[in-house]
Every structure is written in structure tokens, then in C-alpha cells.
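Trainee: give me a 3D structure for the following:
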Amino acid sequence: MAARGAQGLVLQCDDHRGQAVLTFGRDDVAYLTSDAGAAALDEVARCPLTDASRVADVAAIRSRYAGRSTALIETTLLRRKAAPKLAGLADVSGWLFTDEALQQATAAPVAAHRAARLAGASVHDATCSIGTELAALRSTAAFVMGSDLDEVRLAMARHNLPDVALCRADALRPVSRDAVVLLDPARRSGGRRRFDPRAYTPPLDALIEIYRGRATVIKCAPGIDFDAVRRLGFDGEIEVTSAGGSVREACLWAAPLAVPGVRRRACVLDRAEVVTDADPDDCPTGLPGRWIIDPDGAIVRAGLVRHYGARHGLWQLDPDIAYLTGDKLPAGVRGFEVIEQLPLREKTLRQALSAQDCGALEILVRGVDVDPDALRHRLRPSGNIPLSLVITRIGSGAGERTVAFLCRASVGS
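Mentor: Alright, predicted model coming up:
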């Protein structure tokens, strides 16, 4: 679309999503951080900008602020979006963001967790962007500084964190010594995700090579191929972290920072549980107990299901499937109490659901090609009691079978 100068606000068309993408320039940041810009932001913040009022609100803002209206509206909406994600990290009501920077920004619980692991260290965030990691680190680190190559995001970081030392620098050209280097390479471009770590910005393979031997912490996408990371030469600890019931990231802790003997770690922040591959993994396989447990995604992603099961006295239904079972539910963990074990035959399932007066039906599937939504539609539960259906494969070869467990989800889940 139209551009407002080389250093001004740019609206581009993202072909992948067909949506307008807002790119801030240096003069936009200068305006938003000026007295006039701050006053305008205060005024725009009073507009609801809801679906019902947006057309009228935008028209009013444009009539008053003309060419600055898009930056003011976008900043206001991003601040509202950032508030729940960064709650507890900092007061972000006056921060500046870009949409892409906010999407990649670390959620507050995860940033706080990493900052706690780095307590007392001198830390250089070499891809600081708009400053979310720095906000967590400044309360735990002995010294903290940030740098970024993107001058617009760096200007935003200066506004967001005026008490933190910042400089413009390329993460591929180290500018610090005797400090832990935190790196968060961009995994999006124009709204598109990049799945190949060599296509990150900066590329992951280049970062690993350039900082080899140094104490580094590199944030990656949770779905990154661990074997591929090892092939790139990384020999430290891979930590997978979940918060709010979702896997948030994989983090590469270089050997100087890794716990000796630990190569994989899962951190479930919601219940402050840590599982590592140094823990015992004597988790047997056996018949279903009273409960079926679907372990937290961080535990599954880190390949630590057996270690978690051994810790809590659970066992596996199948050695290759992540479901665990046992007669006692671990504290604070959602589980499924088995009512009945059934074959995966729709007529049989429909009869069992009717007999149990099933209404809302949750369907969980592992190891079987079943579409939960399509199956739920075909089963047509119409009763009053919410139930769960856990479908999985058990055994292999000639002994392989598919089973369905009709369950009640644990109270409070």
C-alpha cells in the first residue's frame, strides 16, 4: 500500500494472511515519545475500539490526528494486548511495541523463570528487541545490558526501559565479554513462521558457532528438532517450558550454564515442577489403573514421560505412547477416571455414552488417526453429564489394538 516516507509509517500487504501489516519508523517512535504523542496516546486510550465502536472510533481519531492516527491506534491496541501477556513483568501501559515484537516477546512467567536461573550473573541480551527480557533480568542479574540491530525496536526499548544500558549492535558480532549472552533469534517474518533454525534471524547455526565456548542462552520455538540442534553442534541442555497449560518455548543452555549430567529438562511453571533426563526413568508398562494422565506438553515435548511417571508411581499403557496410568492422581494434575474400556466402534461408543447420560464430550487421541471433532459430531452425545473419551493405541505388530476409555475428568480440572 502507501508509504509515508523512508523512516515513517508503512502499511504493507501480507500475502499470506491478506491483512495489513504496520511497520513503525524512527519518526513514529519520536512522535509517540514526545509530549504531543504522549498526550495523543492518552486521548486514544479512552476510546473503546471494540468491534461495535471501532468504525466510529477510528473515524474520530483520524479526523483529529490525521497521518498519526494509525500509529496511535496500533500502539493503543498493542498495549492492551500486551497487558495480560506481560502481567507481573512490568507496567507496560506506557510501552511501545510492534506487532511482531509482541508476538515473539516472552510471556512474563517464562521470562521470570529464566531470570531466576540467571540470578547474580552479568547478562547481555544481544537481541533485546523492545525489552521484555531485560525487564525481568534487571531485578535478578548483577548487571544487565541490551543490544539490537533494529534501530526502531531499540528506540522503543530505550523508551520502555530508560534505566537499562542499551546499544545498537549485530548479535553476529559480539560486543561484550565475561557476560552471559541471551539470544532470541526472530522466528517470524511478515507474519510467517520460520521452522528451519538456519532461517532464523540471526541464523541459529551461526549463533552456535560464533558463541561456541561462551555462556549463552538461546530461545527457540518449542517444536524445534532437538536432533537437528545437536547436529548444529549444540552440546548443552535443552529446556522446554510450559505456562498456562501451553508449551511456550525451548531454550538452549550452553554447557557452561547447564547442570552437569542434564541434557533435557521440562519445567511446568503452573505447578513449579521440574523433570530432567538425570531423574530415574524406571516406568513400567501395564494394564490401565484407576486414572489416565496426559502429561503436560513440556514433559512430552522434552521426551521425559517415563521420568515423570517414575517420579509419581505411574506406568505406561504402551511404551511408545505418552499416556500414563495409575491408581493415584498426582497433586494438581488433571486426570481422567476410567469408567469403562471400549473398542473403537462407533455403535458401541454411542450406546455407552447414552447409558452414562453423556452431554459435553471431550475427546483425547494419541497414536490413532482419529479426528476428535468429526467423531464427536458422529457420536451426537445429547445427555447432561460431561465426560471424556481417551483413545489410544496399545501394543504393536500382530498384538496392536485401538481402545477407547470412557472417563470422568478430575474435579477442578
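Trainee: contacts and neighbour counts: CA atoms only from here.
Mentor: Noted.
Trainee: now stretch 39-58: buried residues?
Mentor: Using 16 or more other Cα atoms under 10 Å as the test for burial, stretch 39-58 gives 40-41, 44-45, 47, 49, 57-58.
Trainee: what does it contact?
Mentor: The set of residues that contact stretch 39-58 without belonging to it, under Cα atoms under 8 Å, 6 or more residues apart in numbering, is 32, 61, 69, 72-73, 76.
Trainee: now, which of those residues sits nearest residue 243?
Mentor: residue 76 (26.0 Å; Cα to Cα).
Trainee: skip the chain neighbours and tell me the closest residue to that closest one.
Mentor: Among residues not flanking residue 76 along the chain, residue 45 sits closest, at 6.0 Å (Cα to Cα, 6 or more residues apart in numbering).
Trainee: how close does that neighbour sit to residue 38?
Mentor: Applying Cα to Cα, to the nearest Å, the value for residue 45 to residue 38 is 10 Å.
Trainee: check residue 286 too.
Mentor: For residue 286, the distance to residue 38 (Cα to Cα) stands at 64 Å.
Trainee: contacts only, for the residue nearest to residue 359 when sequence neighbours are not counted.
Mentor: What sits nearest to residue 359 in space, not counting adjacent residues and going by Cα to Cα, 6+ apart, is residue 383, at 4.0 Å. For residue 383, the set of contacting residues under the criterion of Cα under 8 Å, 6+ apart consists of 354, 357-360.
Trainee: contact partners of stretch 160-177?
Mentor: Counting by Cα under 8 Å, 6+ apart, the neighbours of stretch 160-177 from elsewhere in the structure are 92, 94-96, 124, 126-127, 130-131, 134-135, 138, 144-151, 154, 158, 183, 202, 206-207, 210.
Trainee: wait, residue 215 sits on residue 254?
Mentor: Yes. Applying Cα atoms under 8 Å as the test, residue 215 and residue 254 come out as touching, 5.8 Å apart.
Trainee: okay, the two: which has more neighbours?
Mentor: Ranked by neighbour count (other Cα atoms under 10 Å), residue 215 and residue 254 place residue 254 first, with 23 against 18.
Trainee: want to put them side by side, so please do this one too:
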Amino acid sequence: MPYSFTLDDVAFLRSDAGKAALAGCSELDASRIADVAAARRAVGEQRAAAVLETVSLRRKSAGKLESSSDWLFTGDAVQQASATPVARHRAARLAGLAVHDVTCSVGADLIELGRVARVALGSDVDPVRLEMARHNAAVAEVAVLVARADALRPVSRDAAVAADPARRDSAGRRVWRPADFLPPLDELVDAYPGRILSVKCAPGMDFSIAPWADEVELVSLDGQVREACLWRGVSSGVTRRATVLRSDGTQWTLTDSLPDDIPVRDPGEWLIDPDGAVVRAGLVRHYAAQHGLWQLDERIAYLTGDTPPPGVRAFRIREQLPYREKTLGQALKKLDVGRLEILVRGLDVDPDALRRRLKPRGHDESTVVLTRIGRSPVAFVCRAERIPTEGFHSG
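Mentor: So this is what the prediction gives:
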């Protein structure tokens, strides 16, 4: 069970004695009995658990939240917090406004809002998380206002509202029905009529159950879809948006305001698997039209063309054949393939099980893309290549 922090714990961890305890225990691991004993000797039985849990949570946050090495967290807060580039992108769309984060937790999103908003207010029902948010904002040197309040009982007027409802029940199990969110999604929306709304949700949610949303935005970071955001009051003619972020600071956005008229044709020189945000936002055809690509099959998200888009991992086709396991094995043997990646879309095939059965033993490396064109299963043996952002010319 995760440690349950108290206000007294937070006060200690923010004190000079607490900071010294955290520094002295920074190399310890709560999963090792000897380290737990060492922490108890160093800081006492009463404080050891809070110190060790904080050390552990800071480690977990390091790859997700920038400059968080001196922050305070709860376990749930680290798990639910948006990665900093994602939070920063969402905040940028609210720049210059007064914004109220009505589920601010320990402040990860609130701090990014505070960097760009005219005024940033954060509120939460949990006093422990609020104290952590105050601490974290001070560490980040960002000016925000913090108040204890129920998200369903507004304490601000006119401000844009940002929210991240909890999507796990009391037992820690993920919930999918918006009525089971905390606070429930429809009640949250009804509490702020006429306001700009930005509501973070899981990317797998059925967005048709949020008819109030003017726009659904899917966001990926370094190729992994991280979240969906439901927007009200910020869009003009856009109902679906895909935003692709990279840790190096580059990003691009695609919306359904762009054309999507593309052909379905035989494969070109390359196969392209669009970013997951594009696929989940239903913008595969828009992406293809923007980059001069076409579809192999109207129902399959793989695209093809003679020149891949810049900055993607694309697959140069070496051989195309009807998918039969024996035939594929023979082709891999002929091409001397030993290291094999298998990608599947539109077929019921377990890539790991197939790889074990194929037993490739050659010296070359290939990617096999298994998909369906019409009713026919097809295998493409490809060479994966990372396409430069600039200066690429198809060979």
C-alpha cells in the first residue's frame, strides 16, 4: 500500500530538518530491509516512512516531471500527473487568460499554467496535496494562488477552467465511465456554464459521450499517446486535433480543418505508420493528404508513398507477399534476416508468438508489417529507417 502522507509529514519535509533527512536518505531504497533500518536510525521511526516514500517518488517523477527533484508528491499524484511537455503544451493554449485548475493536486499542471496565465488559481479538496502544491510552486519560483475547494462548487468567476478528474476508484482500479470519474465529468461540466474548459482524459475514452466538447485533442510525446484533452470555448472550426510532441522541444499539430481526399492504391516505396495521436484522433487521411501519401485499404491506418514525411520512422519495402507463415519464413531466410521486428494491424496475430515460430537465424535486420488489403492478409518485409527532419531525398 502507498504511504498516506499527513499535514504533519509535509510540514516536516518542508523544514530544514526534513530537507536534511531527504538529502541524507537520497540513496536509500524502501524495498531493501537494510535501507529501511538505516533510515529509521537516521531520522527516527516516526519520520522514516515519509522520507523514504518521498525519495522513491522523486525518483519516479524524474523521467516525467522536469526540475522536480525537490518537489513533494503522493503516489497517486505522480501517477496521474501529466508529463511536463504535455502540461506545458496544454497551458500554452490558455496563455494570457485567468485560469483556475480545479483539481490541482500537487501542482504539476498548475505550475505550467502559472508560467503563462495572467492569473493561475489552483484548488483541491485534499489539504495535504494543497500544501505540497504550495511547496512545489515555491520551489519552481512560480506565483500561483492556492485554495481548498470542491471542484463542483466554484470559487472563481469567469476564469477558464482546467481539470484532471481522477480515473481510478478507491481500490486503485481504472474506471472508464465518466460518471465514475472524481469528480464526475458531467457534473464538472455543468458546474461551469459558459466558461472555457480544458479537461484531461484518458486517450482510450469514448469521446462521443462528451457532446459538450467543441474539440477533442489527442497528445503524444516521443511516440507514445499520453492523453486526450476535451476543450470547450477555444476552437474555431476544429473538432479533432492531434498534437505530436518530442522531448527535444519540436512539435506539430494536425486538425480536421485540413483536406482528407486521398486515393487507395497499390503500395509505393515506403510504408508509414502514423503517430498514435493521429490515429486516435481519426486524422489518418488528413495526415496522408498533407504528406502526399495514400492508403492501402480504407479501413487500415498504414499509409504508403514514394517519399516519407520528415522526422518519422518509416519502412522501406523490400518484399511484398501474401501472408502465410511458411511463405514468410522462406522470404526471411532468403533475405538472411535474423533480427526481426513484427508490426500487426488488421490481423489477429501475436507478434511474439509468430517470431518464436519463425526462428529467424540470419545476419540481417528487418521489420515485417502484417496487415490486410481488402480481404487478403499481406506481409511486407521492410527496412526501418529514421527519416531526417530536413534534407531528406527519397532514394
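Trainee: helices along the stretch 1-150 of structure 2, start to end?
Mentor: With DSSP state H, counting those that start in this stretch, the ranges of helices along the stretch 1-150 of structure 2 come out as 7-14, 16-24, 33-43, 45-61, 75-80, 84-92, 108-116, 127-140.
Trainee: make JSON lines from the ones you listed and add distance to residue 171 of structure 2 to it.
Mentor: What follows is those, written out as JSON lines (distance: least, Cα to Cα, whole Å):
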{"stretch": "helix 7-14", "distance to residue 171 of structure 2": "23"}
{"stretch": "helix 16-24", "distance to residue 171 of structure 2": "29"}
{"stretch": "helix 33-43", "distance to residue 171 of structure 2": "26"}
{"stretch": "helix 45-61", "distance to residue 171 of structure 2": "20"}
{"stretch": "helix 75-80", "distance to residue 171 of structure 2": "12"}
{"stretch": "helix 84-92", "distance to residue 171 of structure 2": "27"}
{"stretch": "helix 108-116", "distance to residue 171 of structure 2": "24"}
{"stretch": "helix 127-140", "distance to residue 171 of structure 2": "19"}
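Trainee: between the ones you listed, which one is closest to residue 169 of structure 2.
Mentor: In terms of Cα to Cα, the element of the helices of the stretch 1-150 of structure 2 nearest to residue 169 of structure 2 is helix 75-80, at 11.4 Å.
Trainee: quick check: buried residues in that closest one?
Mentor: Along helix 75-80 of structure 2, these residues count as buried under the neighbour rule (16+ other Cα under 10 Å): 75, 77-78.
Trainee: tally of neighbours for residue 284 of structure 2?
Mentor: Neighbour count of residue 284 of structure 2, defined by other Cα under 10 Å: 26.
Trainee: show me what it aligns to in structure 1.
Mentor: Per TM-score structural alignment, the equivalent position to residue 284 of structure 2 in structure 1 is residue 305.
Trainee: now do the contacts for its match.
Mentor: Under the criterion of Cα under 8 Å, 6+ apart, the contact partners of residue 305 of structure 1 comprise 295, 299, 322, 324.
Trainee: counting neighbours, what do you get for the corresponding residue of structure 1 for residue 115 of structure 2?
Mentor: Residue pairing (TM-score structural alignment): residue 115 of structure 2 is matched to residue 139 of structure 1. Burial of residue 139 of structure 1 is recorded as 16 neighbouring residues (other Cα under 10 Å).
Trainee: how close does the residue positioned nearest the centre of structure 1 sit to residue 307 of structure 1?
Mentor: Structure 1 has residue 248 as the residue nearest its centroid, 2.3 Å off, counting by Cα atoms, centre = their mean. When Cα to Cα is applied, the distance between residue 248 of structure 1 and residue 307 of structure 1 equals 21 Å.
Trainee: and the helices in the stretch 251-395 of structure 2, which stretches?
Mentor: Using DSSP H, counting those that start in this stretch, the helices of the stretch 251-395 of structure 2 run over 276-280, 284-290, 325-334, 351-358.
Trainee: report the aligned residue range of structure 1 for the longest one.
Mentor: The aligned range for helix 325-334 of structure 2 in structure 1 is 346-355, by TM-score structural alignment.
Trainee: that stretch vs structure 2, average offset?
Mentor: Once the two are superposed, stretch 346-355 of structure 1 sits an average of 0.9 Å from its aligned residues in structure 2 (mean Cα distance after the TM-score superposition for structure 1).
Trainee: can you tell me, leaving aside adjacent residues, what's nearest to residue 198 of structure 1?
Mentor: On the basis of Cα to Cα, 6+ apart, the spatially nearest residue to residue 198 of structure 1 that is not a chain neighbour turns out to be residue 204, at 5.4 Å.
Trainee: my guess is the one you found contacts residue 186. True?
Mentor: No. Here residue 204 of structure 1 does not reach residue 186: they are 9.9 Å apart, not a contact under Cα under 8 Å.
Trainee: since we're on the corresponding residue of structure 1 for residue 72 of structure 2, how many residues are nearby?
Mentor: Residue 72 of structure 2 maps onto residue 96 of structure 1 when the alignment is built from TM-score structural alignment. Using other Cα under 10 Å, residue 96 of structure 1 has 24 other residues around it.
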